[in-house]
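A.B. asks: 3D, please:
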Amino acid sequence: MAGIPTAVLIGGAGPPVVLLHGPGEFALTWLRVMPELARTHRIVAPDLPGHGASGLGDAPLERARVLGWLDDLIRQTCPSPPYLAGHLVGGAIAMRFALEQGDRVRGLALVDTHGLHRLRPSLAFSLTLIGFLARPTAGSRDRFFRQCFVDMPGLQQQLGSLWVPLMTLALQGAGSSEGKSAVRSLVSQFGLRPIPDAELARIPVPTTLVWGRHDRQTPLAIAQRASERFGWPLHVIEDAADDPAFEQPAAVLEALTTVPALG
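C.D. replies: Predicted structure coming up:
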């Protein structure tokens, strides 16, 4: 896509939904909501550039190149304008795309998104993330992930045999020089600084916020302010931190049934 080798999961039939994951993740982090969504929609879940099985191509991941990549992805995989669901930096990418090409999108679902406020995680979140990126091991990964999930042991039990391969993929991505470069580029281009309120107010498509109550990376207060300021519906997911679709898929699916074009 746009000169970037891209791995994409596609399934289902119906109105298209593009699922954009967060930094350091991969398309399979949506796996707990994809099967149900695919009953009624065409699901397109790419690995972001430099993540998972996707490459970086031969040019820097500047904002225009990433948005061009998303434009090409939509052109090649979606028979009609899709709904964009974006998690963390994926949400910031979705918002930027909607601002530039609103006629190409039906709406946005922003899950604990970056781009609404300057990124200022909690101290514990920041320290464990730095430790994980500096020395990716199973131990540093688990210390960091305890900041990302409310009940990590319970989640491990729910996922059963899927837990180990998913955690292995996360560790491999953190240890990859290409993956680290991609995370730095995407977060610096889309995640660190907020989109100005005047621009957010110009997003031309229906926009819904879905947020974990215990998010330590992008606190709930950020979503509450955006909801009040822009009139975007906000769905707070209990017993979840910054990845509610992974921790509480049933609650997220229920929230999405209220979203225009997804319900």
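A.B. asks: C-alpha only now, for contacts and for neighbours.
C.D. replies: Noted.
A.B. asks: now do the strands in the stretch 1-150 of the chain.
C.D. replies: Remark: strands assigned in the stretch 1-150 of the chain by DSSP state E, counting those that start in this stretch are 8-11, 16-20, 42-46, 83-87, 107-111.
A.B. asks: please determine how far residue 14 is located from residue 69.
C.D. replies: Using C-alpha to C-alpha, to the nearest Å, residue 14 is found at 23 Å from residue 69.
A.B. asks: which of these two has more neighbours?
C.D. replies: Relative neighbour count places residue 69 above the other of residue 14 and residue 69, with 21 against 15, counting by other C-alpha atoms under 10 Å.
A.B. asks: give me the neighbour count for the nearest residue to the more buried one once chain neighbours are set aside.
C.D. replies: Distance criterion C-alpha to C-alpha, 6 or more residues apart in numbering; nearest residue to residue 69, sequence neighbours excluded, is residue 2 at 5.0 Å. Burial measure for residue 2: 15 neighbouring residues, criterion other C-alpha under 10 Å.
A.B. asks: tell me the spacing between residue 2 and residue 67.
C.D. replies: Between residue 2 and residue 67 the distance, using C-alpha to C-alpha, works out to 10 Å.
A.B. asks: one more: residue 81?
C.D. replies: As it turns out, when the distance is counted by C-alpha to C-alpha, residue 81 lies 15 Å from residue 67.
A.B. asks: following up with a second sequence; could you model it the same way so I can compare the two?
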Amino acid sequence: MTTDQKPNLRPVREIVPTLEYRTIHGYRRAFRVAGSGPPILLIHGIGDNSTTWTTVQTKLAQRFTVIAPDLLGHGKSDKPRADYSVAAYANGMRDLLSVLDIERVTVVGHSLGGGVAMQFAYQFPQLVDRLILVGAGGVTKDVNVALRIASLPMGSEALAALRLPMVLPAVQLVGRVGGALFGKTGVGRDIPNMLRILADLPEPTASSAFARTLRAVVDWRGQVVTMLDRCYLTESVPVQLIWGSKDSVIPVSHGRMAHAAMPGSQLEIFEGSGHFPFHDDPDRFVALVETFIDSTAPATHDQEALRNLLRTGVTEADLTGPTGTRAAVLDAMDTDERSAT
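C.D. replies: Now for the predicted structure:
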């Protein structure tokens, strides 16, 4: 006699992230936390907030403690007149983890959050187990022209105009029409997320914080902060890069360049995805994060090894990948303006 056997599936319970607050240096910081186990820190991009991670946070919380903060100036966090540089954001992540008694963490950063994650690893290597960079900013100067325009002085005036009656609905209508016209192109995939972020900006303190954050990393010529000259410092850190092949904000070529400049890193390209691959295919994203964590040992911070790397610096021999990509990295390091952080 035969019986039908059902696959041995792991029971899944819905874990809804809880919104919590901590006051640090006098400012209220919001974050969403869910699950238990090894900690993961999810850092969102510019103008966005922690809810962008909700789907993947819920899934990852089956195995991990997942913390998704609202960066200062974003979401439910305070929006003071403050320092919104990537270095300041990295400090903020250090302080939040300290308050939560978390000593080491796997850091996942998207867009601006990827630049913050890289800066966090640079400033506080002893706190980092692994790095996962998703469509990360700060590789080289190329960036969507809309962000270059928004960084100009009149860009703030344009954001202020969103507070006028019917302006935001009109922009959203044009965006929806554009999304339908561009369909499954990178622009078409990214427009709905851009409209979602835009809806939060009419509030004066939010638009001011957005402008300050943007101008800390972008001007009319493009991104003004680059990580390429320090990528070699991740030599002992497991790094997973994730990019959408149709990213209309930060080109997929940046993922290939970062991969070439980061010894031992892994690169996964989501074909057809735009700037938010974790929205386009959250199940694949979660599986990739879990596999990466399961297959890598946490970084071991060695201060003497770091000293030696700093003394040696980056050389052409440290780069990997196709000749064209290596040449692009070297050219960017020679010509791009670099962060002096």
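A.B. asks: nearest residue to the middle of the second structure?
C.D. replies: Compute the mean C-alpha point of the second structure, and by C-alpha atoms, centre = their mean the closest residue is residue 110, 1.7 Å away.
A.B. asks: what residues does stretch 304-315 of the second structure touch?
C.D. replies: With C-alpha atoms under 8 Å, 6 or more residues apart in numbering as the test, stretch 304-315 of the second structure has contacts from 229, 230, 232, 233.
A.B. asks: go with 6 Å
C.D. replies: With C-alpha atoms under 6 Å, 6 or more residues apart in numbering as the contact definition, stretch 304-315 of the second structure has no outside contacts at all.
A.B. asks: next, the distance between the ends of stretch 183-200 of the first structure.
C.D. replies: Taking C-alpha to C-alpha as the criterion, the two ends of stretch 183-200 of the first structure lie 24 Å apart.
A.B. asks: same check on stretch 260-272 of the second structure?
C.D. replies: Note: stretch 260-272 of the second structure ends 22 Å apart using C-alpha to C-alpha.
A.B. asks: and for stretch 183-199 of the first structure?
C.D. replies: One end of stretch 183-199 of the first structure to the other measures 24 Å (C-alpha to C-alpha).
A.B. asks: before we move on, the earlier item: from what I see, the residue nearest to residue 69 of the first structure and residue 71 are in contact.
C.D. replies: No - contact criterion C-alpha atoms under 6 Å: residue 2 of the first structure and residue 71 do not qualify, at 8.4 Å.
A.B. asks: which of the helices or strands spans residue 208 of the first structure?
C.D. replies: Secondary structure from DSSP states H and E places residue 208 of the first structure in strand 207-212.
A.B. asks: what stretch of the second structure does the helix or strand following that strand fall on?
C.D. replies: Next in sequence after strand 207-212 of the first structure, counting helices and strands by DSSP H and E, comes helix 220-230. The alignment of helix 220-230 of the first structure onto the second structure (TM-score structural alignment) covers residues 252-262.
A.B. asks: stretch 106-118 of the first structure now?
C.D. replies: Under TM-score structural alignment, the match for stretch 106-118 of the first structure is residues 129-141.
A.B. asks: from the chain's centroid, how far away is that stretch?
C.D. replies: Relative to the mean C-alpha coordinate of its chain, stretch 129-141 of the second structure is positioned 6 Å out (C-alpha atoms, centre = their mean, to the nearest Å).
A.B. asks: quick one: terminal-to-terminal distance for that stretch?
C.D. replies: By C-alpha to C-alpha, the extent of stretch 129-141 of the second structure from end to end equals 28 Å.
A.B. asks: equivalent analysis for stretch 127-143 of the second structure, please.
C.D. replies: 30 Å.
A.B. asks: neighbouring contacts of it?
C.D. replies: Looking at stretch 127-143 of the second structure with C-alpha under 6 Å, 6+ apart, the contacting residues turn out to be 104-112, 114-115, 222-223, 225-228, 237-243, 249-250, 254, 298-299.
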